[in-house]
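Visitor: Compute the structure for the input listed below.
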Amino acid sequence: MKIKVMIVDDDELIRSSLKYILASDTSIEVVNTSSNGDEAYNNLQKIDVDVILMDIRMPICNGVAATKKISSIYPDKKIIILTTFDDDDYIFEALKNGAKGFLLKNVSPDKIIEAIKIVYQGNLLLHPDVTAKLTSMLQMEKKVEWQKYDLTEAEVNIMKLISEGFSNKEIADHVFLSEGTVKNKISDILDKLHLRDRTQIAIFYLKGGNK
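Guide: This is a model prediction of the structure:
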């Protein structure tokens, strides 16, 4: 089964270029291109989509607003923010609004393809520069009293690895546990912190707690 992708960008040349790049991978199919967030939202009512590549700065409805609108109605749609603007506020707001990945447009074509596959599998994907900016922006404390959240040392370590974009399998390899045990621990973390998904876990960790 192919990964169905929607490209949302106000620049026609970029839409065409991305469509050409993604056509090189037989496991991906571009099923729609839209020029702004409202158009994308309307098209989702008629088209089955798995992953959305979303630009930030667009007329009518920008990428941050569109991510919030789409995620609230279609929470199963996985949105990757793809932009030339590595603005801190955009990064944080997009993730808060439900984005599952954030890439800068200067990454290589194979990285874009890889990002789509990673996010499609349910993992969080952040460009290394974005992760560094998030950590700096959210001013994570060196010493955080994680115990007050009833979190174990193992759970905190898993949160850290999630914030760095590791998959369950990669986390399992790092902490020497089975992938099934890691999944159970992530469920425990979500329950303890009353969070919805991995993205919220990553933001919670990077902020040093304090939802």
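Visitor: Please make it C-alpha for all contacts and neighbour counts, starting now.
Guide: Noted.
Visitor: measure S178 to D191 for me?
Guide: The gap separating S178 from D191 is 20 Å, by CA to CA, to the nearest Å.
Visitor: could you check the distance from the residue most central in space within the chain over to M137?
Guide: With distances taken as CA atoms, centre = their mean, K100 lies nearest the centre of the chain, 1.6 Å away. Distance, K100 to M137, by CA to CA: 19 Å.
Visitor: Where do the strands of this structure begin and end?
Guide: For the chain, strands defined by DSSP state E occupy the ranges 3-8, 28-34, 51-54, 78-83, 101-104, 125-126.
Visitor: now the other sequence, so there's something to compare against:
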Amino acid sequence: MKQPFRVIIVDDHDHAREAIREIVGSYENFVIVGEATNGEEAIFLTEELMPDIILMDINMPHMDGLSATKIIKTKYPYIKVIIVTVSDEVTNLFEAIKKGAQGYLLKNINPTAWYEYLQAIADDEIPMSEELAFKLLQEFTSQKEKQMTKNPLSKREQEVLELVAKGHTNKQISVDLSISEHTVKNHLKNIMHKLHLENRVQITRYAYEKGWVE
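Guide: Modelled structure (predicted):
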């Protein structure tokens, strides 16, 4: 049997941690291995427990979640960090992405939606919602000028990138392009290697920023 994904919860509010604990604790393939109340504790626990996923609040005393995320991702890039917050401010969203976060969950969304999202994160298939893709588009088309950079991607990689930027999953991309999911994953690895990126959110951000996707 496959080992469950190990999760750390980071939030300075007892009720928030309890609510997250109840949601995530009900999933068989996820196990909560630790809880922290601020960014400093999160870094310490990460080094001690080496989790697979960290559910990170933003606003906390001593050290906020974004600062902790940057430190953790610098030291342990393979650990997935999901920002969990009540705020959907674009500023927070983009700061989280810049610090290396793989995902962004709102505390007030339906708890039943958490499992699908967490599983996608755990499977290295970070879901990109239409709302997030729209915010990304708004953010980068509002810039005065787009920096045009020579595209190092192959034609097929460009096709995959465009579908990722539209929020398609690996399965959807494999159907659209008539290729296997394994091939899609390989193309994504090549894209991230060529562009020096880490995840789908950063791929989408980069694509719009460089003007490769309209």
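Visitor: on that earlier part again, what about S178 and D191 of the first structure, which has more around it?
Guide: The residue with more neighbours, out of S178 of the first structure and D191, is S178; 14 against 11, by other CA atoms under 10 Å.
Visitor: which one is the aligned partner of the more buried one in the second structure nearest to, not counting chain neighbours?
Guide: Under the alignment (TM-score structural alignment), S178 of the first structure maps onto S180 of the second structure. Computed as CA to CA, 6 or more residues apart in numbering, the closest residue to S180 of the second structure that is not its neighbour in sequence is S174, at 5.3 Å.
Visitor: quick one: contacts for the one you found?
Guide: By CA atoms under 8 Å, 6 or more residues apart in numbering, the residues touching S174 of the second structure are S180, E181, T183, V184.
Visitor: Looking at those, which are in helices?
Guide: Of these, the ones assigned to helices by DSSP state H are E181, T183, V184.
Visitor: Put together a markdown table for the residues you listed, with distance to D88 of the second structure on each row.
Guide: Converted to a markdown table, these look like this (distance: CA to CA, whole Å):
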| residue | distance to D88 of the second structure |
| --- | --- |
| E181 | 32 |
| T183 | 34 |
| V184 | 30 |
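Visitor: Just the buried ones from the residues you listed?
Guide: E181, V184 (16 or more other CA atoms under 10 Å).
Visitor: Could I get the contacting residues of V84 of the second structure?
Guide: L55, M56, D57, I58, Y104, L105, L106, K107.
Visitor: What number of residues are in the vicinity of the corresponding residue of the first structure for the third one?
Guide: Read it as D57 of the second structure. For D57 of the second structure, the aligned residue in the first structure is D55 (criterion: TM-score structural alignment). Using other CA under 10 Å as the criterion, D55 of the first structure is surrounded by 28 other residues.
Visitor: What of the one 5 residues further on?
Guide: For I60 of the first structure, the count of nearby residues is 12 (other CA under 10 Å).
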